[in-house]
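>>> I would like to see how this sequence folds:
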Amino acid sequence: MPLRAFLLAVLVTFIWGVNFVVIRLSVHGAPPLLVAALRFALAALPAVFFLKRPAVPLRLLIGYGLTVGLVQFGLLYVAVALGLSAGLASLLMQIQAFFTALLSAAWLRERLLPNQIAGMALAFGGMALIGAGGSHQGGLLALGLVLLAALGWAVSNLQVRQAGGADVVSLVVWSSLVSPLPLLLGSGLLSGWDPTLHALTHSGLGFWAAVAFMGYFNTVLGFGLWSRLIQAHGASRVAPLSLMVPVFGLLSNALYFHEAFPLLNVVAALLVFLGLLLHVFGGKWLAARAIPT
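Sure thing, here's the model as predicted:
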């Protein structure tokens, strides 16, 4: 991969990692589902007027929008609002890699490799440790919500596969039209209409800057660059670089919020990250070991 492409990939993972801190800042004092609704509204507008609708069935477009908007990010925002560390959330969301493998095995009959099974065992062991100390990170409810969010991400990965060769950027932008209204309704029901309307009418410049960052930089620019890199250099070279997202997420969270990370969570995070490494790179390592010398 050329240096320029590698640096662009690092930039995207940096944006995605820092975004978890931005999420935490934006849901502090504002209903989390409202923040998610605004994020997707900005991701769709005005870009939807400049991009052709993707060549996918309407049910897939709507399904993808609901899966990403309501499940993946709606639940993630609520989990962070409940107190889950932004850095820990950035790591746990990567569990989507395991959920994607499991769903692919169940629905697409893809075979699970030994390194994938071993990686899952390590990562889920780490998650069990995190659950044991959940009272310090938003409780078991927040942990459960972020894992459901990761499951939503995995389902959206399979939906992207169903989209075939459709323009991914166009899919992201057009599907972003689907979730704002359901998220706004959910905000009114979950947080109350008065807090929702108050946040809409009385939030300061910092809040709107955070929403704009999530909508334009994290969603449109981030997904746009990432999909272009995958198209130009292949998923096998680009996708593993997403492991830098939790690194940037954990570092930015520690630097900005000056949070002490309990030893139990340090061990748990290492287990999850080692599981991810084994899941992504273990197959190549085993294949290299199998080659006779």
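>>> contacts and neighbour counts: CA atoms only from here.
Fine.
>>> wait, isn't Leu276 in contact with Ala118?
No. Counting by C-alpha atoms under 8 Å, Leu276 sits too far from Ala118 to count as a contact (9.9 Å).
>>> Which one's more surrounded, these two?
Neighbours per residue, other C-alpha atoms under 10 Å: of Leu276 and Ala118, the larger number sits with Leu276, 26 against 15.
>>> What segments of the stretch 51-200 of the chain are helices?
58-66, 75-81, 86-92, 96-107, 114-132, 139-162, 168-175, 180-191, 193-202 (DSSP state H, counting those that start in this stretch).
>>> who wins for proximity to Ala37 among these?
helix 180-191 (4.1 Å; C-alpha to C-alpha).
>>> What distance do you get for the residue positioned nearest the centre of the chain to Asn19?
Closest to where the C-alpha atoms of the chain average out (C-alpha atoms, centre = their mean) is Met93, at 5.6 Å. From Met93 across to Asn19, the span is 13 Å (C-alpha to C-alpha, to the nearest Å).
>>> one more to put side by side:
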Amino acid sequence: MKPGHIALALLTTALWGFNFVMIRIGLESGLPPLLMAALRFMVVAIPALWLPRPKIPLGRMLAIGMFLFVGQFALLFTGMAAGMPPGLASVTQQSQAFLTALFAAAMLRERPGARSVAGMAIAFAGLALIGTTAGTAGMTSLGLTLCLAAAASWAFGNVLLRGAGSSPGGPLAFMSWLGIVPILPLLALSLLIEGPAEITHALAGLNLNGIAAILYVALLATSVGYGIWGFLMARYPATTVAPFALLVPITGALSAHLVTGESFGPIRLAGMGLILAGLGVTALRWPPRKAAA
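Next comes the predicted model:
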């Protein structure tokens, strides 16, 4: 990858890491998870009023929106509301990197090279090491299950993004139009599961924390973050881009520690080191070995 594109990928991981803290703040402000997800995409879709529609078949756009946005965030927000702390939620979501590689190999015939496999194995060991600390952080089995299902939906959405092409209006236009897709499905799920009374109560009591959370997860985490992600996915193999998301547990854990007081000790730090090492093996260009004289 080009150095500038690596920098964009790193920015995305920072935005996504802090995203988990903002989701927790929004949920604690009284927003039901499915309603919060729907409000997120109402804000995301606003620029579609003046930006050109991406040149993507409608069926593919609907499929990407359903997996990348509806499936992922309905499950993630509900999982966090069911007892998944933000730092650990950021860890579980990164199983999408390995699921993306599996789905890409099956659907796109993208066979990862030996270095990619080695790097992902190192990173997976770090992710697994961090996961061993889950029992000490109040994580529920329901929250874990829902968050892992969200990661699977994200991974399938990643594969659908490959080859989707570019938007004449750039990444912002792509994300804005894509953000239209989840609004009605998420609102329908909110009405069905959370009910009109809870929705009305949440909207009537919406405070500054809830508004700030919605704006962050909509504008920075989605419009900017997923705009960059879609830009990179359209230009590089999924197995090259997806491992960058393994940095999200680091930014997510640090953010959760600083803002919510969620703790992590030497085991998590060792796991983060392995994740960084695996990412370096997978994504960075190494100088070619000189041939023997």
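>>> Test my guess that the residue nearest to the centre of the first structure contacts Ala149.
Yes. Met93 of the first structure is within contact range of Ala149, at 7.2 Å (criterion: C-alpha under 8 Å).
>>> re the thing from before, which position in the second structure aligns with the residue nearest to the centre of the first structure?
Using TM-score structural alignment as the criterion, the counterpart of Met93 of the first structure in the second structure is Gln93.
>>> ok, the residue lying closest to Cys147 of the second structure once chain neighbours are set aside - contacts?
Take Cys147 of the second structure and drop its neighbours on the chain: the residue closest to it by C-alpha to C-alpha, 6 or more residues apart in numbering is Leu76, 5.1 Å away. Leu76 of the second structure makes contact with 146-147, 150, according to C-alpha atoms under 8 Å, 6 or more residues apart in numbering.
>>> List the members of those residues that persist in the first structure.
Of the contacts of Leu76 of the second structure, the ones still in contact in the first structure (both residues aligned by TM-score structural alignment, their matches' C-alpha atoms under 8 Å) are 146-147, 150.
>>> Mind putting the residues you listed into CSV with distance to Ala45 of the second structure?
Shown next, in CSV, are these (distance: C-alpha to C-alpha, whole Å):
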residue, distance to Ala45 of the second structure
Leu146, 26
Cys147, 25
Ala150, 21
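>>> Kindly indicate which of those lies nearest Met42 of the second structure.
Ala150 (20.3 Å).
>>> any idea which of the kept ones among the contacts of Leu76 of the second structure is the one closest to Phe124 of the second structure?
Nearest member of those to Phe124 of the second structure, counting by C-alpha to C-alpha, is Cys147, at 16.9 Å.
>>> Is that closest one in contact with Ala89, as I believe?
Yes. If you go by C-alpha under 8 Å, Cys147 of the second structure and Ala89 touch, sitting 6.8 Å apart.
>>> so what's in contact with these two at the same time?
By C-alpha under 8 Å, 6+ apart, the residues touching both Cys147 of the second structure and Ala89 are Met80.
>>> counterpart of Leu31 of the second structure in the first structure?
Using TM-score structural alignment, Leu31 of the second structure sits opposite Ala30 in the first structure.
>>> which residues does that match contact?
Contacts of Ala30 of the first structure by C-alpha under 8 Å, 6+ apart are 195-196, 199.
>>> switch the cut-off to 10 Å
Neighbour list for Ala30 of the first structure: 81, 187, 191, 195-200, 203, 207 [criterion: C-alpha atoms under 10 Å, 6 or more residues apart in numbering].
>>> Show me which of these are buried.
Neighbour counting with 16 or more other C-alpha atoms under 10 Å marks 81, 187, 191, 195-197, 199-200, 207 as buried within these.
>>> Just give me the closest of those residues to Pro246 of the first structure.
Using C-alpha to C-alpha, those come closest to Pro246 of the first structure at Ala81, 18.6 Å.
>>> check contacts around that closest one.
23-33, 75, 138, 142.
>>> Let's see that with 7 Å instead.
Residues counted as contacts of Ala81 of the first structure (C-alpha atoms under 7 Å, 6 or more residues apart in numbering) are 24, 27-28, 32.
>>> And those residues, which two are furthest apart?
Checking the contacts of Ala81 of the first structure with C-alpha to C-alpha, the most distant pair is Arg24 and Pro32, at 9.3 Å.
>>> Comparing these two, which residue is more hemmed in?
Taking other C-alpha under 10 Å, Arg24 of the first structure and Pro32 do not tie; Pro32 has more neighbours (30 against 23).
>>> Check what contacts stretch 190-200 of the second structure and list those residues.
Counting by C-alpha under 7 Å, 6+ apart, 34-35 sit against stretch 190-200 of the second structure.
>>> Now do that stretch: which range of the first structure does it align onto?
Using TM-score structural alignment, stretch 190-200 of the second structure pairs with 187-197 in the first structure.
>>> tally of neighbours for the residue nearest to Gly230 of the second structure when sequence neighbours are not counted?
Leaving out its chain neighbours, the residue that sits closest to Gly230 of the second structure by C-alpha to C-alpha, 6+ apart is Leu161, at 6.6 Å. Residues near Leu161 of the second structure, counting by other C-alpha under 10 Å, number 23.
>>> cool, Gly79 of the second structure as well?
So Gly79 of the second structure, with other C-alpha under 10 Å, has 25 neighbours.
>>> give the contact list for it.
Neighbours of Gly79 of the second structure in contact, by C-alpha under 7 Å, 6+ apart: 142-144, 146-147.
>>> and if you look at Pro86 of the second structure?
Contacts of Pro86 of the second structure (C-alpha under 7 Å, 6+ apart): 20-21, 24, 256.
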